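J.: predicted coordinates and the sequence they were generated for:
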Amino acid sequence: MLTDKEVKHIANLARIKISEKEEKSLKKDLSSILEYIEKLNEIDTTGVEPLYQTTGLVNSFRKDEPRGEFKMDENLNEKLIGQAPRKENRFIKVGSVFEKNK
């Protein structure tokens, strides 16, 4: 079974805040999942060929073609950028992915 410290660490890695009630619930659920995985690890798979995918498709690509979803005009770029919540000049401004949000 997971410890309280491990559950808090997992929540921290996922960048979520959990209440004490949620911590207990997560501890129970995650421990149950890990126990099930341990049972799966006990299965003898000697001689069983690994299954990497099920469809049989290999490199299924579609041609990249415009579909006419947007009416193309000279103001399209401004219209699209105008919908962004934060912008600077002609660019959409987003938060840093390298710093923790304050």
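T.: Arrived safely.
J.: every contact and neighbour count from this point should use C-alpha atoms.
T.: Fine.
J.: against residue 8, how distant is the residue nearest the centre of the chain?
T.: Per Cα atoms, centre = their mean, the C-alpha nearest to the average position across the chain is that of residue 14, at 10.2 Å. For residue 14, the distance to residue 8 (Cα to Cα, to the nearest Å) stands at 10 Å.
J.: all helices of the chain, in order?
T.: Secondary structure of the chain, counting by DSSP state H: helices at 4-13, 20-41, 76-82.
J.: in TSV, list these along with distance to residue 63 and mean neighbour count.
T.: Converted to TSV, the helices of the chain look like this (distance: least, Cα to Cα, whole Å; neighbours: other Cα atoms under 10 Å):
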stretch	distance to residue 63	mean neighbour count
helix 4-13	38	14
helix 20-41	40	13
helix 76-82	23	12
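J.: okay, one more to line up with it:
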Amino acid sequence: MVNMGKLGKKDVKHVAKLAKLELTSGEIDKFSKQLSEIISYVEELDGVNTSKIEPTSQTTGLENVAREDERKPDDCLSQEEALSGTDKTHNGYFVVPRIFEARSEK
């Protein structure tokens, strides 16, 4: 990994601008130091020899802990029950305000 060295105030200001953050000069100094320490730590990790470590995507050994998707009739509302809480329906459906305008044909 390329040695990034110390992250300067200019770099912090640039990142803050990209993130649309307004930072005080004190915050810029503080974050410059903190981000430089983080980069140094990442560079240190990059130097660790992991050639004899087997790659893994997870470490717990758990597999498929989610339940099967199944419909339970007792947990469902009937159409009539679902529509009973609204004032506006049409042919068995909810009526909601339009959010898109119709396109006119040219």
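T.: It's in. The structure presented is a predicted model; accordingly, all values stated were derived computationally and were not measured.
J.: overlay them and tell me the TM-score.
T.: Here the superposed chains carry a TM-score of 0.58, computed using TM-score structural alignment, normalised by the length of structure 1; 81 aligned residues with a Cα RMSD of 3.2 Å.
J.: returning to that earlier point: which residue in structure 2 aligns with the residue nearest to the centre of structure 1?
T.: For residue 14 of structure 1, the aligned position in structure 2 is occupied by residue 19, per TM-score structural alignment.
J.: for residue 46 of structure 1, same thing?
T.: Using TM-score structural alignment, the equivalent of residue 46 of structure 1 in structure 2 is residue 51.
J.: ok, that match - how many residues close by?
T.: The local packing of residue 51 of structure 2 (other Cα atoms under 10 Å) involves 7 other residues.
J.: list the contacts for residue 22 of structure 2?
T.: For residue 22 of structure 2, the contact set (Cα atoms under 8 Å, 6 or more residues apart in numbering) comprises residue 16.
J.: not including adjacent chain positions, what is the nearest residue to residue 13 of structure 2?
T.: Residue nearest to residue 13 of structure 2 in three dimensions, not counting chain neighbours: residue 28, with 7.0 Å by Cα to Cα, 6 or more residues apart in numbering.
J.: show me what the one you found aligns to in structure 1.
T.: Matched across to structure 1, residue 28 of structure 2 falls on residue 23, judged by TM-score structural alignment.
J.: for the aligned partner of residue 9 of structure 2 in structure 1, give its distance to residue 33 of structure 1.
T.: Taking TM-score structural alignment, the alignment pairs residue 9 of structure 2 with residue 4 from structure 1. Remark: distance between residue 4 of structure 1 and residue 33 of structure 1 (Cα to Cα) = 16 Å.
J.: next one: residue 10 of structure 1
T.: Residue 10 of structure 1 sits 14 Å away from residue 33 of structure 1, going by Cα to Cα.
J.: then residue 54 of structure 1?
T.: The gap separating residue 54 of structure 1 from residue 33 of structure 1 is 24 Å, by Cα to Cα.
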